[in-house]
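here is a sequence together with a model predicted from it:
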Amino acid sequence: MKPIDWRQVERNYVQAECRNALLSLQDNYGVDVNLALLALYCDQQQLAISACCWPKLLATSAHWQQRLAPLRVIRRTAKHLTPQQYQRILAMELALERQLQQQLTPLLRFSESAQSNLERLGQCYDNAAIAASLNPFL
């Protein structure tokens, strides 16, 4: 199996309805958009992420979210920023997101499984809304 191409994974984010669903899950339930995009993409490709990978994926995500969250708050709440300042903060946030993606990729292993990745991610976050929100984009 070839490595995950995050440009392909991110194509779902371009769809406004999918992006809105992802951001709602992030804002309301603390779901990592990268993990949700990865789960959605793998379900679309019929790739089952091994159950043993999820704890490592979630731990890695949690570590990076501690770094991303402050930037996200500043970007979203700072009305006083100039457009250039806003773009700089956004660029830093996106650079950290890309670093997170590179940390997630080597943790992936695939297996035969009847359970969807979105369902498994929902179990990890103890939230069935994840699959319900993103299943329409499969």
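Ah, there it is.

going forward, measure contacts between C-alpha atoms and count neighbours the same way
Noted.

nearest residue to the residue nearest to the spatial centre of the chain other than its sequence neighbours?
Taking CA atoms, centre = their mean, the centroid of the chain lies closest to N34, which sits 1.6 Å from it. Of all residues beyond its chain neighbours, the one nearest N34 is Q101 (7.1 Å), with distances taken as CA to CA, 6 or more residues apart in numbering.

tell me the secondary structure at the one you found.
Secondary structure for Q101, judged by DSSP: H, G, I helix; E, B strand; the rest coil, is helix.

burial measure for it, as a count.
20 (other CA atoms under 10 Å).

how near is it to S116?
20 Å (CA to CA, to the nearest Å).

how about L94?
L94 sits 27 Å away from S116, going by CA to CA.

same thing with V73?
From V73 to S116 the distance is 32 Å (CA to CA).

those two: which is more packed in?
Taking neighbours as other CA under 10 Å, V73 and S116 compare with S116 leading, 20 against 10.

which strands or helices does the longest helix seen in the chain pack on?
Ranked by number of residues, the top helix in the chain under DSSP state H is helix 54-77. Applying 3 or more CA pairs under 8 Å, 6 or more residues apart in numbering; DSSP states H and E, we find helix 54-77 packed against helix 83-104.

check it against this one:
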Amino acid sequence: MTFVNHFDISLWQACDSYYHQHQALYLSLQDDYQINVNLLMLATWLDKQDYLLSQQDWMQLQDETHLWEERVLLPYRKLRKLSKNSLAIEEYQQMLDVELMLERKSQGLILHKLKQLSHFGESSNLATYLGLFNLNRTDYPSLES
């Protein structure tokens, strides 16, 4: 099995763990800077695998993911947030479940693109990805745990 195929097995399982550890920070970065949480978790996971991507690779991942999410996920997320006070708990939970399904679709798109990239980066993926938003990794040390 190649290393890239190993992504299929463990990547999103590990990312679920990262999300539970840092949910508040991830959502804050998403809301305040429009950071893609899936890409942020991917950067953390890739750093732990010593699999470095270039800034160009991160820009491609960000651009392609943003195109799909801008058309589908982000409008749905906005609708869900606007509907929160108008729905019963069960109905709102159904909307959250659909959003999670859309997040998984986004993860599939990320994984597909990742398999097309070479890995010749020179610095931390987390630092490179945060740098696209003019953020410094040292301001978020908990993300590296």
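Cool, got the structure. Keep in mind that what you see is a predicted model, and the values were worked out from it rather than measured.

enumerate the positions of the longest helix of the first structure that are buried.
For helix 54-77 of the first structure, the neighbour count (16 or more other CA atoms under 10 Å) marks 54, 57-58, 60-61, 64-65, 68, 71-72, 75 as buried.

stretch 108-115 of the first structure now?
For stretch 108-115 of the first structure, by 16+ other CA under 10 Å, it's L108.

span of that stretch from start to end?
Rule used - CA to CA; the end-to-end distance of stretch 108-115 of the first structure is 16 Å.

so who does Y76 of the second structure touch?
Counting by CA atoms under 8 Å, 6 or more residues apart in numbering, Y76 of the second structure makes contact with E99.

run through who's touching stretch 81-97 of the second structure.
Stretch 81-97 of the second structure has contacts (CA under 8 Å, 6+ apart) with R80.

start and end of it, how far apart?
First-to-last distance for stretch 81-97 of the second structure - CA to CA - comes to 13 Å.

what residue of the first structure takes the place of M101 of the second structure?
M101 of the second structure maps onto A95 in the first structure, with residues paired by TM-score structural alignment.

the aligned partner of D31 of the second structure in the first structure in helix, strand or coil?
Using TM-score structural alignment, the partner of D31 of the second structure in the first structure is D27. Look at D27 of the first structure: counting by three-state DSSP, its state is helix.

and D27 of the first structure, how far from V73 of the first structure?
In this structure, D27 of the first structure and V73 of the first structure are 11 Å apart, going by CA to CA.

also T82 of the first structure?
Taken as CA to CA, the span from T82 of the first structure to V73 of the first structure is 16 Å.

of the buried residues of helix 54-77 of the first structure, which is the nearest to Q45 of the first structure?
Proximity of the buried residues of helix 54-77 of the first structure to Q45 of the first structure (CA to CA) peaks at W54, which lies at 17.9 Å.

residue in the second structure matching that closest one?
Taking TM-score structural alignment, W54 of the first structure has W58 as its aligned residue in the second structure.

and the nearest residue in space to its match that is not next to it in sequence, which helix or strand is it part of?
Sequence neighbours aside, Y129 is the residue nearest to W58 of the second structure in space, at 6.2 Å (criterion: CA to CA, 6+ apart). Taking DSSP states H and E as the criterion, Y129 of the second structure maps to helix 125-131.

and the contacts of that helix?
Contacts for helix 125-131 of the second structure (CA under 8 Å, 6+ apart): 39-40, 43-44, 46-47, 52-55, 58, 136-137.

most neighbours among those, please name it.
Counting by other CA under 10 Å, top hit in those: A43 with 26 neighbours.

name the element that one belongs to?
Assigned by DSSP H and E, A43 of the second structure falls in helix 37-48.

likewise for K2 of the first structure?
Here K2 of the first structure is assigned to no helix or strand, by DSSP H and E.

do you know how far it is from L138 of the first structure?
Distance from K2 of the first structure to L138 of the first structure, by CA to CA: 21 Å.

which of the two has more neighbours?
Legend: neighbour count by other CA under 10 Å for K2 of the first structure and L138, higher for L138 (11 against 4).
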